[in-house]
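1. this is a predicted model, with the sequence first.
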Amino acid sequence: MNKSTCILAAAALLATFAPCSESKPRYHGPYIVNRWYLMQEFSETPHTDCGSVASIQNVEVIPCDSDVCNLKTGTNVTININFTPKADIAKLTAVVHGVVAGVPMPFHFPQVNACQNSNITCPLQSGQGYSYSVKLPVLGSYPKIKVVVKWELKDATGKDVVCVEIPARLV
């Protein structure tokens, strides 16, 4: 959703509130629909596209409720990426790095085949939307530092179909 659509949705949400001085009840049905719609839109995690060939619709890290995601060591976080490839893709490989002081260091991620146990099945079709969803183990052995999580989904030729960078802090 672009910013003008978002503003219109917010205006529609505000229009459903009854003024405090009104004595009779007012219908609030659209409020529920608009509120749900806006919550879906604003659940996006701040990220930077680092060279995706696909169109990225949404990136979400769960749990993450700030501009810098606090990733608790010894737990798992869920990564959701909604994207639309611009070409047919036979296979995808997940590559995850923690970038510290500009140096990429591999994150332990056992699920390298991005087409298994990720809510998507290969081959992927050009122009069709997909919702990639996996759990990332945040190992207890990781140092408690600020890091940029670089998440790549590469095609068979090594090209970044998806590449996003997510600011995070290991806590």
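-> Nice, I can see it. Numbering: from 1, shown residues only.
2. could you use CA atoms for every contact and neighbour count after this?
-> OK.
3. buried residues in stretch 147-164?
-> The neighbour-count check on stretch 147-164 (16 or more other CA atoms under 10 Å) flags 147-155, 160-164 as buried.
4. this is the other structure I want to compare:
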Amino acid sequence: MIRTIAIFALFIAYVQAKNTSFTNCGQEGTILWVNVVPCNSDPCTFKPDEIVNINGQLISDVAISSPILRTQVKDSDDSWVDYPNVDTDACKYTDCPIEANVATSFALSLKTFAWPPPMLTQIRFQVYNSDGSNELICGATTIKIKHD
């Protein structure tokens, strides 16, 4: 979740890094900061077929040997749906195991799709324990989907 979450801070040439506003929604951990590239406004505005890089830092209250990542976006019916093509193996985006009470970096890249339709919506990233039974870390942010 950290090595490739360059969607919540790697910026492409010509784009300046900017901390993105977000909400911590987990019970046993905290996301310290998130950068999103490209993002020149708050909320970030994305167009179809863009590569979005996210990076940041988190702290888990508990150790997690094989964390599971769930990435979701709200659709036009206000329901959370899984975002496609993001691996659930959080170790692909961060160093594992995640140690308790240690700041851990993450980075990931996502490709935007033509769905959802143009709208203001939310995206969230949830990290679960190794068996997926307990959400440990969660971060959500508002995004704007724009079609030219």
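-> Received it, and whenever you're ready, just let me know what you need. Keep in mind it's a predicted model, so treat the numbers as computed, not measured.
5. how about the buried residues of stretch 147-164 of structure 1, which pair is most distant?
-> In the buried residues of stretch 147-164 of structure 1, two members sit farther apart than any others by CA to CA. They are Val147 and Asp155, at 25.3 Å.
6. helix, strand or coil: sort out the most centrally placed residue in structure 1 for me.
-> By CA atoms, centre = their mean, structure 1 has its centre lying nearest to Val59, at 1.5 Å. Under DSSP: H, G, I helix; E, B strand; the rest coil, Val59 of structure 1 falls in the strand class.
7. now which residue in structure 2 aligns to it?
-> Counting by TM-score structural alignment, Val59 of structure 1 corresponds to Val34 in structure 2.
8. ok, and the closest non-adjacent residue to its match?
-> Leaving aside its sequence neighbours, Val34 of structure 2 sits nearest to Gly56 (CA to CA, 6 or more residues apart in numbering; 4.2 Å).
9. so the helix or strand harbouring the one you found corresponds to what in structure 1?
-> Using DSSP states H and E, Gly56 of structure 2 sits within strand 51-60. Counting by TM-score structural alignment, strand 51-60 of structure 2 pairs with residues 76-85 of structure 1.
10. number of nearby residues for the closest residue to Cys69 of structure 1 other than its chain neighbours?
-> Excluding its sequence neighbours, the residue lying closest to Cys69 of structure 1 (CA to CA, 6+ apart) is Ala168, at 4.4 Å. Neighbour count for Ala168 of structure 1, taken as other CA atoms under 10 Å: 21.
11. repeat that for Glu165 of structure 1.
-> Around Glu165 of structure 1 there are 21 residues (other CA under 10 Å).
12. what lines up with it in structure 2?
-> So Glu165 of structure 1 corresponds to Ala140, using TM-score structural alignment.
13. touching, that match and Trp80? I think so.
-> No: at 11.7 Å, Ala140 of structure 2 does not count as touching Trp80 under the criterion of CA atoms under 8 Å.
14. run the chain-centre distance for stretch 99-111 of structure 1.
-> Distance of stretch 99-111 of structure 1 from its chain centroid, counting by CA atoms, centre = their mean, to the nearest Å, is 18 Å.
15. can you check the distance spanned by that stretch, start to finish?
-> 19 Å (CA to CA, to the nearest Å).
16. now that stretch: buried residues?
-> For stretch 99-111 of structure 1, a neighbour-count test (16+ other CA under 10 Å) marks Val99, Phe107, Gln111 as buried.
17. got it, and stretch 58-72 of structure 2?
-> Applying 16+ other CA under 10 Å to stretch 58-72 of structure 2 flags 58-61, 63-64, 66-72 as buried.
18. who's in contact with the aligned residue in structure 2 for Val112 of structure 1?
-> Using TM-score structural alignment, the equivalent of Val112 of structure 1 in structure 2 is Thr88. By CA atoms under 8 Å, 6 or more residues apart in numbering, the contact set of Thr88 of structure 2 is Ile68, Leu69, Arg70.
19. take those residues and keep only those in helices.
-> Of the contacts of Thr88 of structure 2, none are assigned to helices by DSSP state H.
20. before we move on, the earlier item: dump the buried residues of stretch 58-72 of structure 2 to a markdown table, plus distance to Ala103 of structure 2.
-> Formatted as a markdown table, these follow (distance: CA to CA, whole Å):
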| residue | distance to Ala103 of structure 2 |
| --- | --- |
| Leu58 | 6 |
| Ile59 | 5 |
| Ser60 | 8 |
| Asp61 | 10 |
| Ala63 | 12 |
| Ile64 | 13 |
| Ser66 | 17 |
| Pro67 | 15 |
| Ile68 | 18 |
| Leu69 | 18 |
| Arg70 | 20 |
| Thr71 | 21 |
| Gln72 | 24 |
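21. that'll do, ta.
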